[in-house]
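In: sharing a sequence plus its predicted fold:
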Amino acid sequence: MMLPMVETVMGLVALVVLAVSYWRYKWRDRSNSGKFPPGSMGLPFLGETIQFSIPSKSVDLPPFLKKRIKKYGTLFKTSLAGRPVVISTDPEFNKYVLLHEGKLVELWYLDSLSKLVGHDAQDLEVKTNATGYVHKHLRHLILNHMGPESLKEKLLPLLEATAERTLDAWSTQQSVEAKHGCSKMIFEFTSKLLLSYDAENSGENLTEDLRTLMNGLMSLPINIPGTAFHKSLKSQKKLLNMIQGKIAERMASPAETREADVLDHVLEDMKTKSFLSEKFVTYIFMGLLVASFESITSALIMALILITDNPQVVEELVKEHECALRKRSSGAVGITWEEYKSMPYTMQVVNEALRMTSSGPGIMRRAIKDIEWNGYLIPKGWTIFISQSGVHLNPQVFENPHVFDPSRWKQLDGGNVTGRYYIPFGGGGRQCAGAEFSKDLCAVFLQVLVTKYRWTKVKGGEIIRTPMLKIGGGFHIKVSKIQE
């Protein structure tokens, strides 16, 4: 009776030994071809994912990054969610990588993010990465509908009306949790702009599903009830169903009833672009909704928290916007492009909020060939993870980087900083096409807020850094209209 049990135990021990041996062999330095960056690969499969996800109640770097940068420097190796990763806060290496898209690196996501946002979309990007054709087409599409010309011609007044409607609703409540309120506003606006989805009257709460989806982007891809990844997959399904329903509805509708939105543009392109399958189009819109939802919401809520804690910044904003209103011609209705462009201090506030936010987990690429850098080897197939917060909180570039100081942007050399030390929207050929739209939305919201409303903090507002930015306890404010 004991013999089978002993054999079983011995077999398990052998498997463990083989697994550990394989792990050590897999991650050991290639003595003949170069040395890996310093660092630890952690445990098999888990790697250092748990340590990476430990939150920090501070605007400072998360403990994971801070500890390893101090120990290993600005370039180090680790393993996240079962994949070998090199994490970089080195501005020169980051720029080198982002400028060699398609030659040394390709777009890449970790498994959980890839499966939640769209594995097929990533596969197509990878296959066409050498020419960047798909990316160029999508970038042109976004710029056409959300870029500077579209903002100038039609979107600015729509953004202003949205901000006014949102703040007016907030002023009727005892208090509002500002991040939830901002995310709701942003989802309603972008979903309408992209595919004419009426979120306000849909009867669904897809804003909450987007929040759940975001919580699972950097989780281990374990689809077991109760895990963040499992919850995210359920929310993903709801969002995909909505997008697929809009696509089917639009394809079945007569051409003369079309909405002239981004979806109509894509459906028209499907007639001539073979890569635009219905499934790929679905994931395009999933990616656009996720990107706009998280990045703009985080930047706007960070700006609100920071200016609330710095009344002197609010005073400067009020001065600038009241001056702009006095200069507005009598026939002008609402904010104009020229007015928006003449708000230097507002843009300094937005830039500073974006610098301190670094809302996304980071910029990810995959090495498509071995990369040599300063004596280190980054093997083909490894993920490169550029930490935006690690770059944005560099004390050698930004004096007292943890201090909210919009005026610092007066002295900074924009040409030297942007592209190396300030990358809220990525860099190289893949810099976010919606960057101007994001900044405009924040600026317009701030203008409406400081000229027509006053607000006080009720509770919350604790900034927590994990791979994603979180607000501990929410940020609850009481908003009141200024009596005219």
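Out: Nice, I can see it.
In: for the rest of this, base every contact and every neighbour count on C-alpha atoms.
Out: Will do.
In: I'd like to know how far Leu124 sits from Leu12.
Out: Using Cα to Cα, to the nearest Å, we find Leu124 at a distance of 40 Å from Leu12.
In: next one: Phe275
Out: 47 Å.
In: sorry, back to before: so Leu124 and Leu12 - more neighbours on which side?
Out: Higher neighbour count among Leu124 and Leu12: Leu124, with 15 against 12, using other Cα atoms under 10 Å.
In: could you list the buried residues of the longest helix seen in the chain?
Out: Longest helix in the chain, counting residues (DSSP state H): helix 278-308. Neighbour-count burial for helix 278-308 flags 280-308 (criterion: 16 or more other Cα atoms under 10 Å).
In: which residues does stretch 103-112 contact?
Out: 81, 83, 97, 101, 114, 122, 125-126, 129-130, 216-221, 229, 364-371, 383 (Cα atoms under 8 Å, 6 or more residues apart in numbering).
In: where's that stretch relative to the chain centroid, distance-wise?
Out: Taking Cα atoms, centre = their mean, to the nearest Å, one finds stretch 103-112 lying 16 Å from the centre of the chain it belongs to.
In: first-to-last residue distance for that stretch?
Out: Stretch 103-112 end-to-end distance (Cα to Cα) = 25 Å.
In: over to stretch 383-393?
Out: OK, stretch 383-393 end separation, Cα to Cα: 23 Å.
In: could you do stretch 71-82 as well?
Out: 23 Å.
In: ok, now stretch 142-152?
Out: Stretch 142-152 end-to-end distance (Cα to Cα) = 15 Å.
In: in that stretch, which residues are buried?
Out: Here stretch 142-152 shows Ile142, Leu143, Asn144, His145, Met146, Gly147, Pro148, Leu151 as buried, counting by 16+ other Cα under 10 Å.
In: same check on stretch 404-419?
Out: With burial defined by 16+ other Cα under 10 Å, the residues of stretch 404-419 counted as buried are Phe404, Asp405, Pro406, Trp409, Gly419.
In: for the residues you listed, which one is nearest Val6?
Out: Gly419 (60.9 Å; Cα to Cα).
In: in the chain, which spans are strands?
Out: Applying DSSP state E to the chain gives strands spanning 75-80, 83-88, 105-107, 176-177, 363-367, 371-373, 376-378, 383-386, 453-465, 469-481.
In: for Pro62, find the nearest of those strands.
Out: Proximity to Pro62 (Cα to Cα) singles out strand 453-465 among those, at 5.9 Å.
In: could you give the angle of the closest one to strand 469-481?
Out: Counting by axes from the mean of the first three to the mean of the last three Cα atoms, to 10 degrees, strand 453-465 lies at 170 degrees to strand 469-481.
In: let's bring in a second one:
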Amino acid sequence: MYSPLFYIGTLLLVAIFNWIYKWKNPRCNGVLPPGSMGWPLVGETLQFFAPNTSSDIPPFVKERMQRYGSIFKTSLVGRPVIVSTDADLNYYIFQQEGKLFQSWYPETFTEIFGRQNVGSQHGLMYKYLKNMVLNLFGPESLKKMLPEVEKASMKSLERWSHQNVIDMKEATAQMIFDLTAKKLISYDAKTSTGNLRENFVAFINGLISFPLNIPGTAYHKCLQGRKKAMNMLKTMLQERRKSPRKIQSDFFDYVLEELQREDTVLTEPIALDLMFVLLFASFETTSLAITLAVKFLLDHPLVLKELMEEHNTIIQRRESSESGLTWNEYKSMKFTFQVINETVRLANIVPGIFRKTLQETKFKGYTIPAGWAVMVCPPAVHLNSTKYKDPLDFNPWRWEGINTHGASRNFMAFGGGMRFCVGTDFTKLQMAVFLHCLVTKYKWVSFKGGNILRTPGLQFPNGFHVQITKKDP
């Protein structure tokens, strides 16, 4: 006779094996894409977050593309995910936004960016928030901001030229944050009682890290940074409510007007999450792109030569060499926009764009079950050798004669479809104006750093330290 414990143990083992089998073989009313679901609960999350120094397609994705093809299944942070490196499926996903797919991010991302963040909004609320942002970053607003962006760039470069060495990533991030925070909330670090950007630095360090919320981990520090930044923003909003301004002077004023309207759909939590995301997105991604562009220009003298010629020509055509940039001059920077597109193609700052399947979807013989997550993988598209010759080479001339201002099946550095990044034009303006100020009046040499690390997002773990000096008159 076997003891009761033997039977209980046997049943428990059967239950565990059955659970593992179901995890590794999810139910589907068709053919799931090939792939591995990894270990129960953990899935392949550890492999996805494993640091790498490659500029190529992330090893996690590349290895599975070679094994399973351009569409495969996996599991990340407890969710079944279909990974798409297929340009046709990516395009289909973006075009079916709100019908078959909707914006979705893992629970950890929602915790970081806020449950009311713009990326988690859908339908009319998303369109409403998008229009609010366009009020700040639309073409007419950018025309007015152009002199401010140029002034900020010139002032920063002048200051840096008097320092022995600067970390380009840190310096440009501070420059852009100061400008954006002023436009959004009239924030001035010199007069403020708290350092708002310090909290964003803590936030950034754990943004794309393994989601373990235990004191001491990068993810925990990230959440603490968000909490402190949100408390500062909430305090600012409350103070502004007590002493409203007669004339709208920043985005906070605009938000307050919207909150006070009787028919408004805006709430304070949504407004604060929007402000948080705008502050983060405006400086972190752009400073990474500028840093990489400066590094590429140093490594590719022929590119730098042509860029300098374009910007020197702009100055030579002016009646006064001391005149500031005009909107027409900015729009004429064809080669500059080619440099920007090539930089963000290789940067792949966003390693994945997430959506959720609203209903069962069939594509190329595969079935994606309702409720599953889908991750569009921009690096796999941008570094596809059948679409880009020598894809790892920095070659701005490949963009000659191609529209450099939108998204396509083979270019999604700023997203795609109806959720194409509304801050794209602002990013390009900042990059183009900064490069104009840099190459016309300054020269620079690399001191140390410049190595990249992906976790899977782009980082410069040792910074990129350069020495900037003024050119001879």
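Out: Sure, I can see it. Remember, it's a predicted structure, so these values are computed and weren't measured experimentally.
In: could you dump the strands of the first structure into JSON lines and include distance to Ala332 of the first structure?
Out: Formatted as JSON lines, the strands of the first structure follow (distance: least, Cα to Cα, whole Å):
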{"stretch": "strand 75-80", "distance to Ala332 of the first structure": "52"}
{"stretch": "strand 83-88", "distance to Ala332 of the first structure": "48"}
{"stretch": "strand 105-107", "distance to Ala332 of the first structure": "44"}
{"stretch": "strand 176-177", "distance to Ala332 of the first structure": "32"}
{"stretch": "strand 363-367", "distance to Ala332 of the first structure": "41"}
{"stretch": "strand 371-373", "distance to Ala332 of the first structure": "55"}
{"stretch": "strand 376-378", "distance to Ala332 of the first structure": "56"}
{"stretch": "strand 383-386", "distance to Ala332 of the first structure": "44"}
{"stretch": "strand 453-465", "distance to Ala332 of the first structure": "21"}
{"stretch": "strand 469-481", "distance to Ala332 of the first structure": "22"}
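In: save the ones you listed as JSON lines, and put in mean neighbour count and distance to Val349 of the first structure too.
Out: What follows is those, written out as JSON lines (neighbours: other Cα atoms under 10 Å; distance: least, Cα to Cα, whole Å):
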{"stretch": "strand 75-80", "mean neighbour count": "23", "distance to Val349 of the first structure": "30"}
{"stretch": "strand 83-88", "mean neighbour count": "23", "distance to Val349 of the first structure": "27"}
{"stretch": "strand 105-107", "mean neighbour count": "25", "distance to Val349 of the first structure": "31"}
{"stretch": "strand 176-177", "mean neighbour count": "19", "distance to Val349 of the first structure": "22"}
{"stretch": "strand 363-367", "mean neighbour count": "22", "distance to Val349 of the first structure": "23"}
{"stretch": "strand 371-373", "mean neighbour count": "14", "distance to Val349 of the first structure": "36"}
{"stretch": "strand 376-378", "mean neighbour count": "18", "distance to Val349 of the first structure": "37"}
{"stretch": "strand 383-386", "mean neighbour count": "26", "distance to Val349 of the first structure": "24"}
{"stretch": "strand 453-465", "mean neighbour count": "17", "distance to Val349 of the first structure": "18"}
{"stretch": "strand 469-481", "mean neighbour count": "19", "distance to Val349 of the first structure": "18"}
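In: rewinding a little: read off where the longest helix of the first structure ends up in the second structure.
Out: Aligning helix 278-308 of the first structure against the second structure (TM-score structural alignment) gives residues 268-298.
In: average distance between that stretch and the first structure?
Out: Mean deviation of stretch 268-298 of the second structure from its aligned counterpart in the first structure after superposition (mean Cα distance after the TM-score superposition for the first structure): 1.3 Å.
In: show me what Lys369 of the first structure aligns to in the second structure.
Out: In the second structure, Lys369 of the first structure lands on Gln359 (TM-score structural alignment).
In: same deal with Cys442 of the first structure?
Out: So, by TM-score structural alignment, Cys442 of the first structure is matched to Met431.
In: which residues sit in contact with its match?
Out: Applying Cα under 8 Å, 6+ apart, we find Met431 of the second structure in contact with Thr286, Ala289, Ile290, Ile340.
In: same check, this time on Phe285 of the first structure
Out: Leu194, Ile243.
In: if I look at it, how far off is Glu352 of the first structure?
Out: Applying Cα to Cα to Phe285 of the first structure and Glu352 of the first structure gives a distance of 29 Å.
In: and Leu304 of the first structure, by the same measure?
Out: Look at Leu304 of the first structure and Glu352 of the first structure: by Cα to Cα, they are 12 Å apart.
In: do Met343 of the first structure as well
Out: Distance from Met343 of the first structure to Glu352 of the first structure, by Cα to Cα: 14 Å.
In: and what of His135 of the first structure?
Out: Taking Cα to Cα, one finds His135 of the first structure at 29 Å from Glu352 of the first structure.
In: next: Asp90 of the first structure.
Out: 20 Å.
In: who has more neighbours out of the two?
Out: Remark: of Asp90 of the first structure and Glu352, Glu352 carries more neighbours, 25 against 18, as counted by other Cα under 10 Å.
In: trace the more buried one over to the second structure, please.
Out: In the second structure, Glu352 of the first structure lines up with Glu342, judged by TM-score structural alignment.
In: contact partners for the closest residue to that match other than its chain neighbours?
Out: Nearest residue to Glu342 of the second structure, sequence neighbours excluded (Cα to Cα, 6 or more residues apart in numbering): Pro396, at 5.4 Å. Applying Cα under 8 Å, 6+ apart to Pro396 of the second structure gives the contacts Val303, Phe335, Gln338, Val339, Asn341, Glu342.
In: give me the aligned partner of Pro396 of the second structure over in the first structure.
Out: Match for Pro396 of the second structure (TM-score structural alignment): Pro406.
In: neighbouring contacts of stretch 135-143 of the second structure?
Out: Phe251, Trp327, Val422, Gly423, Asp425, Phe426, Leu429.
In: so Ser359 of the first structure touches Glu294, yeah?
Out: Yes. Counting by Cα atoms under 8 Å, Ser359 of the first structure does reach Glu294; the two are 7.1 Å apart.
In: state the distance from Gln132 of the first structure to Leu107 of the first structure.
Out: Not quite, residue 132 of the first structure is Gly, not Gln. 10 Å.
In: so what sits against both of these two?
Out: Common neighbours of Gly132 of the first structure and Leu107 (Cα under 8 Å, 6+ apart) are Glu125.
In: Lys155 of the second structure pairs with which position in the first structure?
Out: Checking TM-score structural alignment: Lys155 of the second structure goes with Arg165.
In: if I look at its match, how far off is Lys452 of the first structure?
Out: From Arg165 of the first structure across to Lys452 of the first structure, the span is 12 Å (Cα to Cα).
In: so the two - more neighbours on which side?
Out: Neighbour count, other Cα under 10 Å: between Arg165 of the first structure and Lys452, Lys452 has more, with 16 against 12.
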